[in-house]
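> sequence and predicted model, in that order:
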Amino acid sequence: MVTVLDRTIAPRPRHPEKAHRPDQEVLRKPDWIRVRAPVSKGYAETREIVRSNKLVTVCEEAGCPNIGECWDKKHATFMIMGEICTRACAFCNVRTGIPGALDANEPQSVADAVAQMGLTHVVITSVDRDDLADGGAEHFAAVIRAIRKTSPATTIEILTPDFLRKDGALEVVVEAKPDVFNHNLETVPSLYLTVRPGARYFHSLRLLQRVKELDPSIFTKSGIMVGLGEERNEVLQLMDDLRSANVDFMTIGQYLAPTRKHHPVKRFVTPDEFESFKTVGRTKGFLLVASSPLTRSSHHAGDDFAKLRAAREAALARKA
């Protein structure tokens, strides 16, 4: 997710600025990145709950390859504040334009869906809303409060935009006390101009660090995609930067271009390389590292949250 810098956003066709040269090679997917089409009964039931509550999921909007697996288990990542984003990342398939007004009923609708699905852990993300004075911070907080009221035993993970130039927004979200605060760096800093134009790498790092300063009990999390053209040493430096910001959990997954108009896949990283990143990350001090070709920010989020708590408890016991 990237920031549009101090300019009015005019309506435009879907991602025309993301087109790459037609002579650019499109790499063939290796066997390890292929998934089956979703056809299960559980998938259909989850889809019906999402439709009946008129909700948007990032699973659909971002074309996540894990949607069949997750929805079959009644896991979904809800995307709040509409389906139109004020930013235009070169990797993202969410529509760009001028969003509509916030839905005042959405917090309760999300909470109702969480209850219907019987979720023990839920992930809430959003489009970027640079048009709002607080970037949507209060709406995030309202969703968290509604879920807490309806399903008090459910743990809540949020995946937020960067709230760039939104003074006080982060404090509003943190005060609502999500269990996990996730903000993705997405890629290494050398690729920000092409992949996250307008975003600020060190601002995102500072956002994550500030969460820990405001409430050390909240787990912090960030993720990146690989295969965009980054070098291995850049990924290792990014890991160090996240640890300097006291981030607990890192995810690393293979970038898959949604269409030929998006940033192209430069390389398919092998499963062995992903395993190496996981090993290195653990030695650097992360409580948890999820690294595989199909890893996404909210993939296995509930299981990972249990692992996070166990890892923190073990670390505290060692210090006692």
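That came through, no problem.
> from now on I want contacts and neighbour counts done on CA atoms only, so please keep to that.
Will do.
> residue ranges of the helices in the stretch 101-250 of the chain, please?
Counting by DSSP state H, counting those that start in this stretch, the stretch 101-250 of the chain has helices at residues 106-117, 137-150, 169-175, 192-195, 201-214, 232-244.
> list just the one of these that sits closest to residue 87.
Closest to residue 87 of those, according to Cα to Cα: helix 192-195, at 11.7 Å.
> in that closest one, what counts as buried?
In terms of neighbour count (16 or more other Cα atoms under 10 Å), helix 192-195 has its buried residues at 192, 195.
> which other residues reach that helix?
With contacts defined as Cα atoms under 8 Å, 6 or more residues apart in numbering, helix 192-195 is touched by 89, 90, 91, 187, 198, 199, 200, 201, 263.
> verify the stated contact: the first one with residue 197.
In this case it means residue 89. Yes - Residue 89 sits in contact with residue 197 when judged by Cα atoms under 8 Å, with a separation of 6.9 Å.
> next up, a second structure to put side by side with the first:
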Amino acid sequence: MFHRHLCKLCSKTPSAATLASPLGKLQEERGEGVAKDPKKDKQHRQIFLQKFRERLDSDTTGKNTLAGFIDLPEGISPTMAAVGPLKRGEEPLPPWLKMKVAKGVSRLPRFNRIRNSMREKRLATVCEEAKCPNIGECWGGDEEEGTATATIMVMGSHCTRGCRFCSVLTSRTPPPLDPDEPQKVANAVAEMGVDYIVMTMVDRDDLTDGGAAHVVRCVNTIKEKNPLLLLEALVGDFHGDLKLVETVALSPLSVYAHNIECVERITPNVRDRRASYRQSLKVLEHVNSFTKGAMLTKSSIMLGLGEKEEEVRQTLRDLRTAGVSAVTLGQYLQPARTRLKVSRYAHPKEFQMWEEEAMAMGFLYCASGPLVRSSYRAGEYYIKSLVKQRGAAATKSNTTTTTTTTTTTTTTNTASLAAATVTDSATLQGE
């Protein structure tokens, strides 16, 4: 892509003000200093293109190519992308946040399978909606090990909350829920060929139960069609109603995820007023106590919103105290001009520091990096093994409890029978 600079060749083209001035008209008549309109003068257009090609060929940086000039994102003109200085108050992205899209990703069988399945069924994924830079890693995965994953968003594309960091559309009266969505999602997951899926949701405060029943139907339908699938649900706080939280926690989930998003001090400025730092902690803590630690809980923190080092450390402590086992930390990037601006870009070494501190605090899993998102590589080996270990431990615990109960019952019945026999014998002897 071209650097932000004024093209010396283009700068020779006269402005409207120059042509309108008496001197400009005189120069135009004489052919001095002012080039003719390229649209009307075919010869000038050919000269312009020839000089433009020569400038491209003589470029020594290797960054300015004809392909880079032509292949612009949809809706972006060459002038918007290449010409002019940065606007006041905007900082250029640091080098560690600039990445090239891996070549050949779109040709991977698994990547294509996931993309085609989602588009055919008109289902939304956070991966594409948020233009996630990690889509190649997550959708591509490992063909042999099956570490591919995708994040499906259910309950529509309109959220009733207006968090200032999020680009999801907001509406007080979003469209009604699609009753066929659970089956559509289950069919799509089956076609993907993945063994780990992340299902997220928009907040639906317009619904009495916040959409908890719909989430449970989606989870049940997915698991019925894909019994061996590991399913992570990234859900909202359901108005802080712990009964609704229990309803979702009782479904056949593998991971219960709820994002705390940022440190406590800046929460009112970052999240919707109906969400709160303490409410999110309460939800996560209740899931752990309600499931007696059998459910793996997960949360995420964004950096670059004005937080301080000690505040991030305290947030990690709060999450660990609430029983959260897995945590991710990533860089906040402004998704649109109407959203919160980035206060700073945290260095990769800082993310490495937080990962080390999180593991030292007792977290079983931590993914921390500038481009890490809450569902980043959710299906990788370690977190999958944790889920399976928790499931095996819960099964063993239930089996032990059942065996103990049976043994106790048998012993009690035997003792009662023995006592009855002794009593009967004494009665007979007395007679």
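Perfect, thanks for sending it. All values reported here derive from a predicted model rather than from experimental measurement.
> tm score of chain vs chain?
After superposition, the two chains reach a TM-score (TM-score structural alignment, normalised by the length of structure 1) of 0.86; 294 aligned residues with a Cα RMSD of 2.2 Å.
> could you pull out the strands for the stretch 151-300 of structure 1?
Per DSSP state E, counting those that start in this stretch, the stretch 151-300 of structure 1 carries strands over the ranges 155-159, 180-182, 219-226, 249-254, 288-291.
> what about the last one, distance to the chain center?
Yep, that's strand 288-291 of structure 1 we're talking about. Centroid separation for strand 288-291 of structure 1 versus its chain: 14 Å, with Cα atoms, centre = their mean, to the nearest Å.
> list the buried ones in whatever helix or strand comes next after that strand?
Sequence order places helix 301-319 as the next helix or strand after strand 288-291 of structure 1, per DSSP states H and E. Going by neighbour count (16+ other Cα under 10 Å), the buried part of helix 301-319 of structure 1 is 301, 302, 304, 305, 308, 311.
> all strands of the stretch 1-150 of structure 1, in order?
77-80, 84-85, 95-96, 121-126.
> now the angle between helix 137-150 and the longest one, please.
Compare the direction of strand 121-126 of structure 1 with that of helix 137-150 by axes from the mean of the first three to the mean of the last three Cα atoms, to 10 degrees and you get 160 degrees.
> sorry, back to before: the helices of the stretch 101-250 of structure 1: which one's closest to residue 57 of structure 1?
Taking Cα to Cα, helix 106-117 is the member of the helices of the stretch 101-250 of structure 1 nearest to residue 57 of structure 1, at 10.6 Å.
> ok so, going back, which one of residue 89 and residue 197 of structure 1 has more residues nearby?
residue 89 (26 against 18; other Cα atoms under 10 Å).
> which residue in structure 2 aligns with that one?
Taking TM-score structural alignment, the alignment pairs residue 89 of structure 1 with residue 163 from structure 2.
> same deal with residue 250 of structure 1?
Using TM-score structural alignment, residue 250 of structure 1 pairs with residue 327 in structure 2.
> same thing with residue 125 of structure 1?
Using TM-score structural alignment as the criterion, residue 125 of structure 1 maps onto residue 200 of structure 2.
> can you verify my assumption that residue 298 of structure 2 contacts residue 329?
No - the criterion here is Cα under 8 Å, and residue 298 of structure 2 misses it with residue 329 at 11.5 Å.
> what's around residue 46 of structure 1, how many residues?
Neighbourhood size, residue 46 of structure 1 [other Cα under 10 Å]: 21.
> now do the contacts for it.
For residue 46 of structure 1, the contact set (Cα under 8 Å, 6+ apart) comprises 71, 72, 74, 75, 117.
> please name the nearest non-neighbouring residue to the last one.
Computed as Cα to Cα, 6 or more residues apart in numbering, the closest residue to residue 117 of structure 1 that is not its neighbour in sequence is residue 74, at 6.4 Å.
> quick one: that neighbour and residue 41 of structure 1, what's the gap?
10 Å (Cα to Cα, to the nearest Å).
> so between those two, which is more surrounded?
residue 74 (21 against 12).
> who's in contact with that one?
Contacts of residue 74 of structure 1 by Cα under 8 Å, 6+ apart are 42, 43, 45, 46, 117, 119.
> and for residue 64 of structure 1?
Going by Cα under 8 Å, 6+ apart, residue 64 of structure 1 touches residue 58.
> what's it aligned with over in structure 2?
Mapped onto structure 2 by TM-score structural alignment, residue 64 of structure 1 lines up with residue 132.
> how much space separates that match from residue 326 of structure 2?
Going from residue 132 of structure 2 to residue 326 of structure 2 by Cα to Cα gives 21 Å.
> now the end-to-end length of stretch 222-241 of structure 1.
Across stretch 222-241 of structure 1, the terminal residues are separated by 11 Å (Cα to Cα).
> the stretch 51-200 of structure 2: helices as residue ranges?
Using DSSP H, counting those that start in this stretch, helices in the stretch 51-200 of structure 2 cover 66-70, 78-82, 109-120, 126-129, 135-140, 181-192.
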